[in-house]
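Undergrad: fold the following for me, if possible:
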Amino acid sequence: MTQTATDAATPAASPEYLDMRTAPRLCSLSRRTLDAAKARGELPFYKIGAKVLIARADLTAWMEARRVDVRADVARIEALAAGEV
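TA: Model prediction:
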């Protein structure tokens, strides 16, 4: 079977489940950080035999839950400085 130019330009589908080598690289965190989140029950995971997998959606949700809204922090600081709080 030959590969067409269109096939070569189409990116491969992202895996739905990530192993513990891929997940830390995807979010630029250490494996230790993800292991700690798993141990605290913050990051759901699957264990199949010795293999640990994290659903891409769970990793994304975990990251989004830790998003810091800088605008809200600035507004709170400005309110404190103005004596409004």
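Undergrad: only C-alpha atoms for contact and neighbour calcs from this point on.
TA: Noted.
Undergrad: so which elements touch the longest helix seen in the chain?
TA: Criterion DSSP state H: the longest helix present in the chain is helix 70-81. In this structure, helix 70-81 makes packing contacts with no helix or strand, judged by 3 or more Cα pairs under 8 Å, 6 or more residues apart in numbering; DSSP states H and E.
Undergrad: would you map the helices across the chain?
TA: Under DSSP H, the chain gives helices at 5-9, 22-27, 31-39, 56-65, 70-81.
Undergrad: now distance to residue 46 too, for the ones you listed, in CSV please.
TA: As requested, the helices of the chain are exported to CSV (distance: least, Cα to Cα, whole Å):
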stretch, distance to residue 46
helix 5-9, 32
helix 22-27, 13
helix 31-39, 10
helix 56-65, 11
helix 70-81, 33
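Undergrad: redo those helices as JSON lines? Include mean neighbour count and distance to residue 47.
TA: Putting the helices of the chain into JSON lines (neighbours: other Cα atoms under 10 Å; distance: least, Cα to Cα, whole Å) gives the following:
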{"stretch": "helix 5-9", "mean neighbour count": "8", "distance to residue 47": "34"}
{"stretch": "helix 22-27", "mean neighbour count": "14", "distance to residue 47": "14"}
{"stretch": "helix 31-39", "mean neighbour count": "13", "distance to residue 47": "11"}
{"stretch": "helix 56-65", "mean neighbour count": "14", "distance to residue 47": "14"}
{"stretch": "helix 70-81", "mean neighbour count": "11", "distance to residue 47": "36"}
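Undergrad: one more, please, to line up against the first structure:
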Amino acid sequence: MIKLIEISGDSCASCHALLPGLNAVANENGIALERIDIETSPDAVEKYGVERIPTKVLADGEKIIAKCSGFQPEEILSLWVEAKLEEYSKN
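TA: As a prediction, the model looks like this:
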């Protein structure tokens, strides 16, 4: 199952601002959205190679398809997810 994972922190203002756009992009693409807080799940930092938050990971089960960090507006996130899903479907 392909999902979009947001790795964030409770004190991260950009992470909170990003959430509505992430929800919309996940819904548009018919994929699940999972949120992971690094304060309660510190193992996610190593598992997903997080260098800064927010980090977005597109994954198929445990396989990482793509990853990006920082705040992006909904339009950019949508283009990123669509492009990565298209690339992945060709492999």
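Undergrad: TM between them?
TA: Once superposed, the chains reach a TM-score of 0.36 (TM-score structural alignment, normalised by the length of the first structure), with 48 aligned residues with a Cα RMSD of 4.0 Å.
Undergrad: now the strands for the second structure?
TA: 2-8, 32-37, 55-60, 63-69 (DSSP state E).
Undergrad: show the contacting residues for the residue nearest the centre of the second structure.
TA: Centroid check for the second structure by Cα atoms, centre = their mean gives residue 56 as the closest residue, at 2.5 Å. If you count contacts by Cα atoms under 8 Å, 6 or more residues apart in numbering, residue 56 of the second structure has them with 4-7, 67-69.
Undergrad: look up how far residue 44 of the second structure lies from it.
TA: 12 Å (Cα to Cα, to the nearest Å).
Undergrad: try residue 63 of the second structure
TA: The value you get for residue 63 of the second structure to residue 44 of the second structure, if Cα to Cα is used, is 14 Å.
Undergrad: do residue 3 of the second structure as well
TA: The gap separating residue 3 of the second structure from residue 44 of the second structure is 15 Å, by Cα to Cα.
Undergrad: neighbour count for those two, which is higher?
TA: Higher neighbour count among residue 3 of the second structure and residue 44: residue 3, with 20 against 16, using other Cα atoms under 10 Å.
Undergrad: picking that back up, need the strands of the second structure in a markdown table (columns: distance to residue 14 of the second structure).
TA: Below are those laid out as a markdown table (distance: least, Cα to Cα, whole Å):
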| stretch | distance to residue 14 of the second structure |
| --- | --- |
| strand 2-8 | 9 |
| strand 32-37 | 13 |
| strand 55-60 | 11 |
| strand 63-69 | 11 |
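Undergrad: right, and those strands - which one's nearest residue 76 of the second structure?
TA: Ranking these by proximity to residue 76 of the second structure (Cα to Cα) places strand 63-69 first, at 11.4 Å.
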